[in-house]
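**Q** Fold the following.
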Amino acid sequence: MPRRDLPPLRALTAFEAAARLGSFRLAAGELGITRSAVSHQVKSLEQRLGVQLFRRDARRAELTQTGQSYYPAVRDAFDQIEAQTRALRPPAADNELTVQVYVTVALKWLIPRLHDFERRFPDMKVRLSTSYFDWDFDEKNVDAGFILARNKSPEHYYRTLFRSMLTPVCAPELLRGPNALKTPEDLRKHKLLYVYTAEEDWTTWLEAAGVKGIKLSDRLAFDSYILAQEAAIEGRGIAMTIGPFATEEIKLGRLVQPFPLRVPSRHNWLFACNAEHRMKTKIKRFEDWLVKQIAADPSLDAYREKGK
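**A** Reported below is the predicted structural model:
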């Protein structure tokens, strides 16, 4: 039989991560390699295929039309391998915990704190599952979730962690110049970056701000808040945040909040698990630890329920 004509796995892995995250820098962080290594692997894949997969400029890499056509096949292949690998594994031991968490929350809040959980419970093994487009708890594949749930199930246990507050953020340069953001009405002069599974975020905020008649463009939408936030950092428009997940970028001066208005969204941040499993040691450990981490985080003060 002829040998399979497959690109190197490392090149495919770099391409899949960069395409999924929309950033060579974020892909490098996920894969534990340098940004230049990701770029090199993608370049080698392009040379092997004889096509350009990413459109590069000084600040960002975007999929070309060819890349957009190629990515779903690579993503689906990786998803199938991951699913079958998970199915082959024996049932998780009581010290192995898989947590469903959105990539924005994982990168911007949870991962920097997990070292404390590891220190407190050195026998525990934590896996983060971030490949979710759906909002609700996926009990078939994870033990617990740090999520926004739109449709709650009576079979699940939920604990409110903090409120989800909508706040626009943008690059500092958008506060200057002839089209400077001074009032919410000035948003008409700029592109509103949004997550295509949560278009109502902007609608909710604009309504609270008293701004009418602004429609979202269908030319550029994202599947995660962190990608919209990265685009905002690059000055491509104004993104919406749903929690304190731009705190570091604001401290570093990469992002600013152009308006003080914070608007509660319809969904709170929750801890979730199967109701029958909530007292399992590994799940209870993580829940209690997570609640304590949230209570100790001053950046969450504005997101707590009043009186708590």
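**Q** make it CA atoms for all contacts and neighbour counts henceforth
**A** Will do.
**Q** Quick one: residues in contact with stretch 223-240.
**A** The contact list for stretch 223-240 (C-alpha atoms under 8 Å, 6 or more residues apart in numbering) reads 21-23, 59-60, 103-104, 133, 166-171, 173-174, 190-197, 201-202, 221-222, 241, 246, 254-255.
**Q** Give me the buried subset of the residues you listed.
**A** 21-23, 103-104, 166-171, 174, 191-195, 201-202, 221-222, 241, 246, 254-255 (16 or more other C-alpha atoms under 10 Å).
**Q** structure for this one too, so we can compare:
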Amino acid sequence: MPLRLPPLSPLRFFEAAGRHRSFKLAAAELNVTPSAVSHGIVGLEQALGVELFIREPRRLSLTPEGADYLPYVSEALSLIAMGTQRLPNHRANRTIAVSCAPTLASRWLLPRLHGFSKRWPNVSVSVDTSRGQVGFPVDGFDFALRMSRAPVAGAAWTRLFGERLVPVCSPAYRDTLVDEAGAIDLRRATLIHVTPASEDWQAWLDGSGIAGVESAGGLRFDTIQLAFEAAIEGLGVALGRRPLVDRDLAAGTLVALSPEERIAQTAYWLVSSDGADHRPDLLGFKQWLLREAEAFEGCREP
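**A** Down below sits the predicted model:
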């Protein structure tokens, strides 16, 4: 007797909404309207005869039945995606999809992509800088570049390189921080914070042993890029993150305020989908990126 399965589209709606705990975020991921996601899940609930979500005015959560059903649906969709990718000649010219934080993408990855294009001229690369957790392979990504203190279970993680922290500002702003003895006085500075960063000003101050600097105030931005731009405009002192700040230091638009560089506990990692080592183009991209990271680490200042 053939298995009776729910239609695929509502299952995709349910999986995405269950993962994000949001119809709106699921709709954005699947490129449909939130209304389509909501109606699709209502139809799925009617077909299954159970409620999958608890819908509250500002909160969406899974029912016990939904929480129990979600991992089965996620695994099933992942298996379908993985099996499809392993088919011979399946979308042989498919674009390699990479998820990467915007500042790392613009300041480290993009300037190097021409090297990959020379090696693989018939392979395209798509870089997505939107935030959010990536689910392999349901989300359609082949790789993700992430910052983390350690690998996370559930995917293949390979360390790329670490990060060093140093205060930076514009040359003109530096002049305003010089005290009568000719030393830099950070107590005079407006500190520029990056709100999502796990290691920010307090971590650098603690590691450097500098006392008397108020780290709670200042300006706050949600991206490293904006923090650097604010520092370039003379709005304060940002915590430079090398290698991301290296091009500004080389150009002189930003200057380091201290020789003291703190090695961050976090590092950049390449996260690979399960099938990355079975397709020549994906394996080629992975090997190329690891060589670029190794060469970059080798030429950095000690």
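**Q** just to revisit the earlier point, which ones among the buried ones among the contacts of stretch 223-240 of structure 1 are found in strands?
**A** Among these, DSSP state E puts 166-169, 194-195, 221-222, 241 in strands.
**Q** how about those in CSV, adding distance to residue 55 of structure 1?
**A** Putting these into CSV (distance: C-alpha to C-alpha, whole Å) gives the following:
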residue, distance to residue 55 of structure 1
166, 31
167, 30
168, 27
169, 25
194, 21
195, 21
221, 17
222, 17
241, 27
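**Q** Out of the residues you listed, the closest to residue 281 of structure 1 would be?
**A** residue 241 (33.3 Å; C-alpha to C-alpha).
**Q** Which neighbouring elements make contact with the one helix or strand residue 70 of structure 1 maps to?
**A** Taking DSSP states H and E as the definition, residue 70 of structure 1 sits inside helix 65-88. Helices and strands touching helix 65-88 of structure 1, by 3 or more C-alpha pairs under 8 Å, 6 or more residues apart in numbering; DSSP states H and E, are helix 9-21.
**Q** quick one: the helix it packs on aligns where in structure 2?
**A** Alignment of helix 9-21 of structure 1 against structure 2: no match, by TM-score structural alignment.
**Q** Taking helix 65-88 as reference, get the angle to that helix.
**A** 110 degrees (axes from the mean of the first three to the mean of the last three C-alpha atoms, to 10 degrees).
**Q** contacting residues around the helix or strand following helix 9-21 of structure 1?
**A** Next in sequence after helix 9-21 of structure 1, counting helices and strands by DSSP H and E, comes helix 24-31. Contact partners of helix 24-31 of structure 1, identified using C-alpha under 8 Å, 6+ apart, comprise 14, 17-18, 21, 34-35, 37-39, 60-61.
**Q** try 10 Å this time
**A** 13-21, 23, 32-39, 42, 60-62, 107, 226-227, 230 (C-alpha atoms under 10 Å, 6 or more residues apart in numbering).
**Q** do the same with stretch 279-293 of structure 1
**A** Under C-alpha under 10 Å, 6+ apart, the answer for stretch 279-293 of structure 1 is 93-99, 110, 113-114, 116-117, 120-121, 124-126, 143-146, 159-162, 271-274, 277-278, 295-296.
**Q** Out of these, name the ones that lie in helices.
**A** In this view, the contacts of stretch 279-293 of structure 1 that belong to helices under DSSP state H are 114, 116-117, 120, 295.
**Q** buried subset of those residues?
**A** Neighbour counting with 16+ other C-alpha under 10 Å marks 114, 117, 295 as buried within these.
**Q** Nearest to residue 150 of structure 1, out of those: which one, please.
**A** Taking C-alpha to C-alpha as the measure, residue 150 of structure 1 sits nearest to residue 295 out of those, at 23.9 Å.
**Q** Return the distance of that closest one relative to residue 288 of structure 1.
**A** 11 Å (C-alpha to C-alpha, to the nearest Å).
**Q** Quick one: residues contacting the closest residue to residue 267 of structure 2 other than its chain neighbours.
**A** Once flanking residues are discounted, residue 267 of structure 2 sits nearest to residue 162: 4.3 Å by C-alpha to C-alpha, 6 or more residues apart in numbering. Residues in contact with residue 162 of structure 2 (C-alpha under 10 Å, 6+ apart) are 147-149, 241-243, 263-269, 293, 297.
**Q** now do residue 207 of structure 1
**A** Taking C-alpha under 10 Å, 6+ apart as the test, what residue 207 of structure 1 contacts is 213, 263.
**Q** tell me which element it is part of?
**A** helix 200-209.
**Q** Over which residues of structure 2 does that helix lie when aligned?
**A** Mapped onto structure 2 using TM-score structural alignment, helix 200-209 of structure 1 spans residues 199-208.
**Q** hang on, the earlier thing: now the contacts of stretch 279-293 of structure 1: which count as buried?
**A** Neighbour counting over the contacts of stretch 279-293 of structure 1 (16+ other C-alpha under 10 Å) leaves 96-99, 110, 114, 117, 124, 126, 143-146, 160-162, 271-274, 278, 295 as the buried ones.
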